[in-house]
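**Q** 3D model of this:
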Amino acid sequence: MTRYEAELVVGRRETAADGVLVLTLRHPWDEPLPVWEPGAHVDVVLGPGLERQYSLCGDPGDRAVWRVAVLREKAGRGGSAYVHEELRAGDKVRVRGPRNNFRLERAPRYRFVAGGIGITPVLPMLAAAEEAGAEWSLLYGGRTRAGMAFTKELERYGDRVRIVPEDESGLLDLASVLDDVAPGTLVYCCGPGGLLDAVEARCPAGSLRVERFRPKEAAVQAPAGPEFEVVLARSGRTVAVPPGTSVLDAVRETGVEVLYSCTEGTCGTCETEVVEGEPDHRDSVLTEEERAAGETMLICVSRCRGRRLVLDL
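**A** Coordinates of the predicted model:
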């Protein structure tokens, strides 16, 4: 599938909270941008070696601009620092997408839980749930009230939204919203890994949908495993994947072009169809159902449970 890619112009820079900068992106000739659904993100190329994924947090019906919010991370790898300190209105950045690994599924009831900058993909979900007439609530936590983005926008939803700054009220009371999840209710959560793990531990099987900004520790620390081979179905070429080398790197070394971005198994860019073989899933994107089906894999981190995989490459 052909993905949209273009040089977009930074339209506005606004402060949404302490350390959170909101940017709008538009086409330089005001051409309509591709449609997107709540939960989608885009890849933003900030410079050589600086490519980051940001959730779209504006109005899906507005095709004139895309809106993203960027948290200034003190211990980051340079992307957020560049956005906050170097990127200015009128500058151009290359953008790919949108891509959606966190799609809002239809349900009669939703429980939304967000931590910090994890509010960004959830924000348009609330508007969609409201428009659909679904029953929903949001539990939104952060370290301080001043550092929590979009609180003013959330006021219109009244008491369906609970804003919980940690320095005022302590940690989120997950039991109050998750211990009575009724059948048919979907729980959507985005935020720090600790919050996602805590929510996952409380949710009924099949009810939870999450998006992670960092890979799961268990996946990162998993042993490399033995060498295996990958057959590229489109050319019939066979590639050896030794321990310590990812499928992505092994394939690219043969000259085959593959779309990729984070190389951590969190963005979904390199998701590839599996024609034959059993993947050893180590990503933080696919659901348990998708892993069990084994129809696709994230080749930047996942490996093979046997000695051979055939991929649609």
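**Q** Going by C-alpha atoms from here, please, whenever you check contacts or count neighbours.
**A** Fine.
**Q** contacting residues for the residue nearest to P108 when sequence neighbours are not counted?
**A** The shortest distance from P108 to any non-neighbouring residue, by C-alpha to C-alpha, 6 or more residues apart in numbering, is to A134 (5.1 Å). For A134, the contact set (C-alpha atoms under 8 Å, 6 or more residues apart in numbering) comprises A107, P108, R109, Y110.
**Q** Out of the residues you listed, grab the one that's most surrounded.
**A** Y110 (25 neighbours; other C-alpha atoms under 10 Å).
**Q** I'd like the distance between that one and L104.
**A** 10 Å (C-alpha to C-alpha, to the nearest Å).
**Q** same question, D283
**A** 20 Å.
**Q** Looking at those two now, which is surrounded by more residues?
**A** D283 (26 against 22).
**Q** List just the nearest of the contacts of A134 to R77.
**A** Distance to R77, by C-alpha to C-alpha, is smallest for Y110 among those, at 34.1 Å.
**Q** Go through the contacts of A134 and flag which are in helices.
**A** In helices, judged by DSSP state H, none of the contacts of A134 are found.
**Q** how about those in JSON lines, adding distance to T120?
**A** Shown next, in JSON lines, are these (distance: C-alpha to C-alpha, whole Å):
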{"residue": "A107", "distance to T120": "21"}
{"residue": "P108", "distance to T120": "22"}
{"residue": "R109", "distance to T120": "20"}
{"residue": "Y110", "distance to T120": "17"}
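**Q** in what helix or strand does the most centrally placed residue in the chain lie?
**A** Central residue of the chain (C-alpha atoms, centre = their mean): E211, 5.0 Å from the mean position. Taking DSSP states H and E as the criterion, E211 maps to strand 208-212.
**Q** To compare with the earlier structure, here is another sequence to fold:
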Amino acid sequence: MNDAYEAELVVERLESAAEGVVALTLRHPLGERLPAWEPGAHVDLVLGPGLERQYSLCGDPADHTAWRVAVLREPAGRGGSAHVHEQLGQGDKVRVRGPRNHFALRPAPRYRFVAGGIGITPVLPMLAAAEAAGAEWTLLYGGRSRESMAFTEELARYGDRVTVAPQDETGLLDLGPVLDALPEGTLVYCCGPGPLLDAVEERCPAGALHVERFQPKEQQTDGDTEFEVELAQSGRTLTVAAGVSVLDTVRAAGVEVLFSCAEGTCGTCETEVLEGTPDHRDSVLTDEEREAGETMMICVSRCRGRKLVLDL
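**A** Model (predicted):
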């Protein structure tokens, strides 16, 4: 799960996509083709020691020469967006890893897309894919103000299938007309701030909704207990203490594992489970993937029982 393309890419173009949002176009310095990706995918920008951030690809999946991401300047953030806005410039190199996709667009006859703020980024290529597939779709897109909402000019070509609803003009998004009485077979894709995702979840029937979260969803647990993890590739068995993550335990034992957010939202540390039942605490996997128990995010998830066997 941890094998991914990684390379130093060049910032070919850097431009404003909205108030407080910058769009980066990244290319390989030698013109090499970049890995294929599908709508919903994201990449990691490795901006410095301990400064890795995930950004959705929002360009054209058919273009294997360039990747585009958009970054919102977050004054209260942890430094990633400030680095992009203040330190990166045209011609600079940045290490990029990925792509990964836990928000893939599944085939359906019709879609309802809901985006809030910078949550428009993974949705943009989804609209083009839905259009190409001949599906029936609409997008409800909200933000603080029209000036702060990225890519509205690109969305204009879709006409009245896109509803742009700035909060300072229309108030909070009216989800009722979009989500109530969904026709059978409709899939709902939503990305944005936590309160918006929570509101959409309350209205959507089971199985219809797919979300991507920027912040981890609050988990209710019964508390942590000690358990064992067997590393199948080496045969070693480690004890994961209460209050200590699997990720920290295996890294302390000298096992190199890719990780990034360490809070269960990015999917970088996804690891195959060979035996045992995970206690899923991430904000990435679907209900079906959790039930299958074939993988887990070792930065936050634990064990329901005494032992897990992982493909590490």
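**Q** Report the TM-score for the pair.
**A** TM-score for the superposed chains, counting by TM-score structural alignment, normalised by the length of the second structure: 0.98, backed by 311 aligned residues with a C-alpha RMSD of 1.0 Å.
**Q** quick one: the helices in the first structure?
**A** Under DSSP H, the first structure gives helices at 79-85, 119-132, 151-154, 166-169, 175-178, 193-202, 217-220, 247-252, 288-293.
**Q** Out of the ones you listed, flag the one nearest R94 of the first structure.
**A** Comparing the helices of the first structure by their distance to R94 of the first structure (C-alpha to C-alpha), the top pick is helix 79-85, with 13.3 Å.
**Q** Tell me which other helices or strands the closest one touches.
**A** Contact here means 3 or more C-alpha pairs under 8 Å, 6 or more residues apart in numbering; DSSP states H and E; on that basis helix 79-85 of the first structure packs against strand 41-47, strand 50-55, strand 66-71.
**Q** What residues sit buried inside that helix?
**A** Of the residues in helix 79-85 of the first structure, those buried by neighbour count under the rule 16 or more other C-alpha atoms under 10 Å are G79, S80, A81, V83, H84.
**Q** what's the mean gap between it and the aligned bit of the second structure?
**A** Mean deviation of helix 79-85 of the first structure relative to the second structure after superposition (mean C-alpha distance after the TM-score superposition for the first structure): 0.5 Å.
**Q** And the furthest pair within the buried residues of helix 79-85 of the first structure?
**A** Across the buried residues of helix 79-85 of the first structure, the two lying at the largest distance from each other (C-alpha to C-alpha) are G79 and H84, at 8.8 Å.
**Q** V70 of the first structure maps to what in the second structure?
**A** Matched by TM-score structural alignment, V70 of the first structure corresponds to V71 in the second structure.
**Q** which residues touch its match?
**A** V71 of the second structure makes contact with V21, V22, A23, Y55, S81, V84, I118 under the criterion C-alpha under 8 Å, 6+ apart.
**Q** give me every residue that touches the last one.
**A** When contacts are counted by C-alpha under 8 Å, 6+ apart, I118 of the second structure touches A70, V71, L72, M149, A150, G192.
**Q** Just the buried ones among the residues you listed, please.
**A** So, by 16+ other C-alpha under 10 Å, the buried ones in these are A70, V71, L72, M149, A150, G192.
**Q** And the second one, how far from P193 of the second structure?
**A** Pointing back at V71 of the second structure there. Counting by C-alpha to C-alpha, the gap from V71 of the second structure to P193 of the second structure is 15 Å.
**Q** Ok, the fourth one next?
**A** Counting by C-alpha to C-alpha, the separation of M149 of the second structure from P193 of the second structure is 14 Å.
**Q** quick one: common contacting residues for these two?
**A** Residues touching both M149 of the second structure and P193 (C-alpha under 8 Å, 6+ apart): G117.
**Q** Could you find the closest non-adjacent residue to E7 of the first structure?
**A** R94 (4.3 Å).
**Q** The one you found touches L25, doesn't it?
**A** No. In terms of C-alpha atoms under 8 Å, R94 of the first structure does not count as a neighbour of L25; the distance is 10.3 Å.
**Q** Give me the more crowded residue out of these two.
**A** Between R94 of the first structure and L25, counting by other C-alpha under 10 Å, L25 is the more crowded of the two (24 against 15).
**Q** Return the residues in contact with that one.
**A** Contacts of L25 of the first structure by C-alpha under 8 Å, 6+ apart are L8, V9, V10, G11, R12, V65, W66, R67.
**Q** overlap between the residues you listed and the second structure?
**A** For the contacts of L25 of the first structure, the subset whose aligned partners also touch in the second structure (both residues aligned by TM-score structural alignment, their matches' C-alpha atoms under 8 Å) is L8, V9, V10, G11, R12, V65, W66, R67.
**Q** Output those in TSV, with distance to E288 of the first structure and neighbour count appended to each entry.
**A** Shown next, in TSV, are those (distance: C-alpha to C-alpha, whole Å; neighbours: other C-alpha atoms under 10 Å):
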residue	distance to E288 of the first structure	neighbour count
L8	36	24
V9	38	23
V10	38	22
G11	39	19
R12	39	15
V65	34	24
W66	31	25
R67	31	21
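**Q** and the residue nearest to L313 of the first structure when sequence neighbours are not counted, how many neighbours?
**A** Of all residues not flanking L313 of the first structure in the chain, L232 sits nearest, at 5.0 Å (C-alpha to C-alpha, 6+ apart). L232 of the first structure has 18 neighbouring residues, counting by other C-alpha under 10 Å.
**Q** ok, L232 of the first structure - contacts?
**A** Contacts of L232 of the first structure by C-alpha under 8 Å, 6+ apart are T238, V239, V310, L311, D312, L313.
**Q** any idea how far the residue of the first structure most remote from its centre is from D312 of the first structure?
**A** The C-alpha centroid of the first structure is most remote from G236, which lies 32.8 Å away (C-alpha atoms, centre = their mean). In this view, G236 of the first structure and D312 of the first structure are 10 Å apart by C-alpha to C-alpha.
**Q** same deal with L21 of the first structure?
**A** 39 Å.
**Q** what about those two, which has more around it?
**A** Per other C-alpha under 10 Å, whichever of L21 of the first structure and D312 has more neighbours is L21, with 20 against 14.
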